[in-house]
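S.K.: Let me see the structure of the following:
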Amino acid sequence: MTDLHPVRRALISVSDKTGLIELATALSARGVELLSTGGSAKAMRDAGLAVKDVADITGFPEMMDGRVKTLHPNVHGGLLALRDNADHVAAMDEHGIGGIDLLVVNLYPFEATVAAGADYDTCIENIDIGGPAMIRAAAKNAAFVNVIVDVEDYDKLLGDMEQHDGATCPKFRRKLSQKAYARTAAYDAAVSNWMASQLDLVAPKRRAVAGELKQTLRYGENSHQKAAFYTDGSNRPGVATAVQLQGKELSYNNINDTDAAYELVAEFDPANGPACAIIKHANPCGVAVGATLTEAYQKAFDCDRTSAFGGIVALNQPLEADTAKKIVEIFTEVVIAPGASDEAKEIFASKKNLRLLLTDALPNPRTPIMAYKQVAGGLLVQDKDVGSVDVEDLKVVTKKAPTEQEMADLLFAWKVAKHVKSNAIVYVKDGATVGVGAGQMSRLDSANVAAAKAGRMAEELGLDESPAKGSAVASDAFFPFADGLLEAAAAGGKCVIQPGGSMRDEEVIAAADEAGLAMVFTGMRHFRH
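M.R.: As a prediction, this is how the structure comes out:
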């Protein structure tokens, strides 16, 4: 028997009617018999097409508000029967089961229903049962049956049928089968994870993870690694939902760094003023607030001009012309913002390699979502770090208390430290980072790195002294010894924010008092690995 199998009979039952009439018309023109249910059948009949109701071949009407309509041997036998198996063919003949060569189904919009914030019962009613059952049956029988679950495959189906005179080839059917199983797996993952969230299950026995391909990447972190970008269906504002207006294709590292940048800048409410974050290799090299977006960008850039070259710029307000002019003065990989003026777009248009990404909103830094990290043989799963502190959460532990301005800088530094790889030390002055020490093996080293960067900044800007003089210092975790704290003090730090909780807290507090520092404890740490 040839591997090419003609499409003579199709069952079409779709919730998304996009492209339905065009597909059905093309199939009908080839003499394909159309079977359908409910709204799909009505839409095709309204277009003048001949359609047979599934109820006519099952002998049962749709019932229970449409919950039961396709779960029947005359449907599943038509999908599962092996056409080259004599026993299967005999069973079809005996029971009057006609073969179904093509199944076109897209599922009830469960994910969209959940994303819209529907109540529990509405979400339950949008769990498709018959659709996944038919999809899995057809996909199992890919030797003979075509299964379409994406509108984007309609034209591909018609193209393969055109190429093979109304039949389809095995490679095409197998590709459809793989996509079909991936779709039902993703659908079941969405349902099971939603149910776990409804039950407040932190660690269900099994957790399914699924994604939809957004982009095949040229390579991964390095040129010898293959990579792709998948979306998770959450529609969280950011790099996954942004519209790219210009520039070459995003790379793996671009996407990773842009996500880090936008999540950081979202910590600063645009209602409180403009903010800018510049990221390099997933770490902030400069973060600032300002009276204008241009000022915020300049202050962030001045923190570490060397690292800012080829970096990622994230803004918490729409990009305008003045800021765009400053950004294009150096090479920048990506700019992401919640909008941009026409003038800013025109300025960027002259920089063909600069990617401009625009979103409709900032991500909410307090919205709990799941974070995943792969390890050998498994996944680590945790809540995303959405922790934050306000002034009233802080405990002054030194004899000296921070001034109002120092307290503002401490809270600013704490927000930034949350997004710096551990061990993290951040120096902040007047609403801008002036030194960032990231990813060192000891907190003392991080303090040294941050101080060195501040010193280099002074040289580049022609300052008389390091901008770390009089700065607020944040540490993402407690100081296990006084040495890191004293290094920050030697660099010019005047106040410190840290979680506290070390066995040597009293020793560290005493060292702070002796150095004339003000220090506050948060009771919360921000490790970031």
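
S.K.: Only C-alpha atoms from now on, for both contacts and neighbour counts.
M.R.: Noted.

S.K.: quick one, helices of the stretch 301-450 of the chain?
M.R.: For the stretch 301-450 of the chain, helices defined by DSSP state H, counting those that start in this stretch occupy the ranges 305-308, 321-327, 342-349, 404-417, 443-461.

S.K.: So which of the ones you listed is nearest Glu111?
M.R.: With respect to Glu111, and counting by Cα to Cα, the nearest of the helices of the stretch 301-450 of the chain is helix 404-417 at 32.3 Å.

S.K.: To compare against the first, here's the next sequence to fold:
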Amino acid sequence: MTDLPRRVTRALLSVSDKTGLVDFARALAGHGVELVSTGGTAKAIAAAGLPVKDVSEITGFPEMMDGRVKTLHPKVHGGLLAVRDNDEHKQAMAAHGIAQIDLLVVNLYPFEATVDKGGSYEDCIENIDIGGPAMIRAAAKNHDDVAVIVESSDYQAVLDELAANAGATSHGLRKRLAAKAYARTAAYDAAISNWFAQQLKTDAPDFRAIGGRLIQSLRYGENPHQTAAFYATPEKRPGVATARQVQGKELSYNNINDTDAAYECVGEFDAKRTAACVIVKHANPCGVAEGSSLLDAYRKALACDSTSAFGGIVALNRTLDAEAARAIVEIFTEMIIAPEASEEAIAIVAAKKNLRLLLAGSLPNPRAAGLTYKSVSGGLLVQSRDNAVVDDMALKVVTKRQPSEAELRDLKFAFRVAKHVKSNTIIYAKDLATVGIGAGQMSRVDSARIAARKAQDAAAELKLAAPMTKGSVVASDAFFPFADGMLACIEAGATAVIQPGGSVRDDEVIKAADDAGIAMVFTGTRHFRH
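M.R.: A predicted model of the protein is given here:
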């Protein structure tokens, strides 16, 4: 290994993204660098009046097989891999007429973009780059002598070093560029392998690779002593990873996690059908509601638990308007995320300089397939996204009493919310709004009691004669293993229950519901969320 600067005498450029290419090539030529290129890249450089050699002049072979074979040649890879201070390598170069390549500039065929825009199977296959990754890996391996650039954002850093070091690059820069190059090819191969798994409908391929591009370095993780960063994966799902931040402080790890939870939940509510608002604190909804307007939905959601809503995340399923914005900024809120916002609403939020406003462009589709990931010690848990939607479920009334039309409407609403609350989950709902949420308890009975207690606290704050759980419906994310959890809900005032069913004691639970005169609906689908 050498820490010496290496002068750049020859560069090979082969890029699908031509951003900044001509200016960069012109600057290289100004430093006396010989330019070698391929196909469309060579044409773009030549059209700018710059001298450039086609790689076929170096290899003695033309591009062939629709461009599939052009750089896979010893005179290319020898020029990249030869160790400059190795006498045997020098002799081999001289014997075979191999000239060194000191700078490689390659960005890969746009495979991810082709998949993202719905390209055919054949188009996706044709956009799998072979020569590019091979050259990138060769140059990165030999970073003691060769600099490698995989995206145009690094052009300036290289030019700065050439200017500062009389046309040479430092070992430190070459090492950083090499690390980035390997990460890029790894992410590229991950995208291809996961696409193949989808095509083959393989849920558990023998190897699972995950790659992402840095969106943001974070100040710290969940706690100040933890480091963190935020990466985008190839999946273009609307949400915090794709949103435009209009204003406010830099996002934190916890902001991102909570905002994702809020936006995924609000995505359950079709914006064409209803306005909806979700307020999240520590990744759990503390208030969810549908309404005639965003303002109406926000006020109903806030009424569920205004104490927890302080410093929370507000997610909306429609364009943020001025009325809703004025109400939201009345209390301390960390972040608002919505598909869009009116100019008047943006101006209102701007008065709170630290309040973050994110515009995601559209809502996540709750029915869309996809994968979710969770790390465990020494491993990675991968599963398909929970894309079950209550509207698609065959609901079964299992009690003597049928739910009323209003109860059934609220039952479906409550089960939508239960999908996005940490297990064990109990949701009380009334008039398309949560009125009590019990989340993440070890016992379902405790979740029922905590949710009821929250409703009592809200009633005291709102000066109501009785908690809003009186006459409410209740949703459970999983079956009641015993009747006690359901009886706690009935004690709180619930008149109808929705749950998956499937317990060995279902008959006992159904009998208890019949004895109490309440309606119960089974979904057949569980929504555990850990």
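
S.K.: on that earlier part again, need the helices of the stretch 301-450 of structure 1 in JSON lines with mean neighbour count and distance to His529 of structure 1, can you?
M.R.: Output for the helices of the stretch 301-450 of structure 1, formatted as JSON lines (neighbours: other Cα atoms under 10 Å; distance: least, Cα to Cα, whole Å):
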{"stretch": "helix 305-308", "mean neighbour count": "18", "distance to His529 of structure 1": "20"}
{"stretch": "helix 321-327", "mean neighbour count": "17", "distance to His529 of structure 1": "30"}
{"stretch": "helix 342-349", "mean neighbour count": "16", "distance to His529 of structure 1": "34"}
{"stretch": "helix 404-417", "mean neighbour count": "24", "distance to His529 of structure 1": "12"}
{"stretch": "helix 443-461", "mean neighbour count": "22", "distance to His529 of structure 1": "14"}
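
S.K.: and Ala41 of structure 1, which of those helices is closest to it?
M.R.: helix 342-349 (46.1 Å).

S.K.: By how much does that closest one deviate from structure 2 on average?
M.R.: Its aligned residues in structure 2 lie a mean 0.7 Å from helix 342-349 of structure 1 after superposition (mean Cα distance after the TM-score superposition for structure 1).

S.K.: What range does that helix cover in structure 2?
M.R.: With TM-score structural alignment applied, helix 342-349 of structure 1 matches the range 343-350 in structure 2.

S.K.: what separates that stretch from the chain centre, distance-wise?
M.R.: Here the centre of stretch 343-350 of structure 2 is set off from its chain's centre by 26 Å, with Cα atoms, centre = their mean, to the nearest Å.

S.K.: can you list contacts of it?
M.R.: Stretch 343-350 of structure 2 is contacted by residues 247, 320-323, 325-326, 329, 355, 357 when judged by Cα atoms under 8 Å, 6 or more residues apart in numbering.

S.K.: now stretch 448-467 of structure 1
M.R.: In contact with stretch 448-467 of structure 1 (Cα under 8 Å, 6+ apart) are residues 302-305, 425-427, 429, 434-438, 468, 487-488, 491-492.

S.K.: hmm, try it at 6 Å
M.R.: 434-437, 491 (Cα atoms under 6 Å, 6 or more residues apart in numbering).

S.K.: Check stretch 139-159 of structure 1 too.
M.R.: With contacts defined as Cα under 6 Å, 6+ apart, stretch 139-159 of structure 1 is touched by 80, 101-106, 138, 173-174, 176-177.

S.K.: Scan those residues and report the most crowded one.
M.R.: Ranked by the number of neighbours (other Cα atoms under 10 Å), the contacts of stretch 139-159 of structure 1 place Ala138 first, at 32 neighbours.

S.K.: Just put the contacts of stretch 343-350 of structure 2 in CSV and tack on distance to Ala164 of structure 2.
M.R.: Shown next, in CSV, are the contacts of stretch 343-350 of structure 2 (distance: Cα to Cα, whole Å):
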residue, distance to Ala164 of structure 2
Gln247, 37
Leu320, 50
Asp321, 52
Ala322, 53
Glu323, 56
Ala325, 51
Arg326, 53
Val329, 50
Leu355, 42
Leu357, 41
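
S.K.: Tell me who's in contact with the aligned partner of Ala324 of structure 1 in structure 2.
M.R.: Ala324 of structure 1 maps onto Ala325 of structure 2 when the alignment is built from TM-score structural alignment. Contacts here follow Cα under 6 Å, 6+ apart; on that basis Ala325 of structure 2 touches Ala345.

S.K.: same thing but at 8 Å, please
M.R.: By Cα under 8 Å, 6+ apart, Ala325 of structure 2 lies in contact with 345, 348-349.

S.K.: overlap between those residues and structure 1?
M.R.: Compared against structure 1 with both residues aligned by TM-score structural alignment, their matches' Cα atoms under 8 Å, the contacts of Ala325 of structure 2 retain 345, 348-349.

S.K.: wait, which of the residues you listed is closest to Ala163 of structure 2?
M.R.: Ala163 of structure 2 has its nearest neighbour among those in Val349, at 45.3 Å by Cα to Cα.

S.K.: ok, that closest one to Lys175 of structure 2 distance?
M.R.: 44 Å (Cα to Cα, to the nearest Å).

S.K.: can you put the contacts of stretch 448-467 of structure 1 in TSV and add neighbour count?
M.R.: Formatted as TSV, the contacts of stretch 448-467 of structure 1 follow (neighbours: other Cα atoms under 10 Å):
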residue	neighbour count
Val434	33
Gly435	33
Val436	32
Gly437	29
Ala491	23
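
S.K.: Select from the residues you listed every entry located in strands.
M.R.: Mapping the contacts of stretch 448-467 of structure 1 onto strands (DSSP state E) picks out 434-437.

S.K.: could I get those as CSV with distance to Phe412 of structure 1?
M.R.: Shown next, in CSV, are these (distance: Cα to Cα, whole Å):
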residue, distance to Phe412 of structure 1
Val434, 12
Gly435, 13
Val436, 13
Gly437, 16
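
S.K.: ok, back up a step: go through the contacts of stretch 139-159 of structure 1 and say which is closest to Gly523 of structure 1.
M.R.: Distances from Gly523 of structure 1 to the contacts of stretch 139-159 of structure 1, taken by Cα to Cα, are shortest for Asn106, at 49.1 Å.

S.K.: so stretch 376-383 of structure 2 corresponds to what in structure 1?
M.R.: Using TM-score structural alignment, stretch 376-383 of structure 2 pairs with 375-382 in structure 1.

S.K.: counting contacts, what elements does the longest helix belonging to structure 1 pack onto?
M.R.: In structure 1, ranked by residue count with DSSP state H as the criterion, the top helix is helix 170-198. Helix 170-198 of structure 1 sits against helix 110-115, helix 130-140, strand 146-148, with contacts defined as 3 or more Cα pairs under 8 Å, 6 or more residues apart in numbering; DSSP states H and E.
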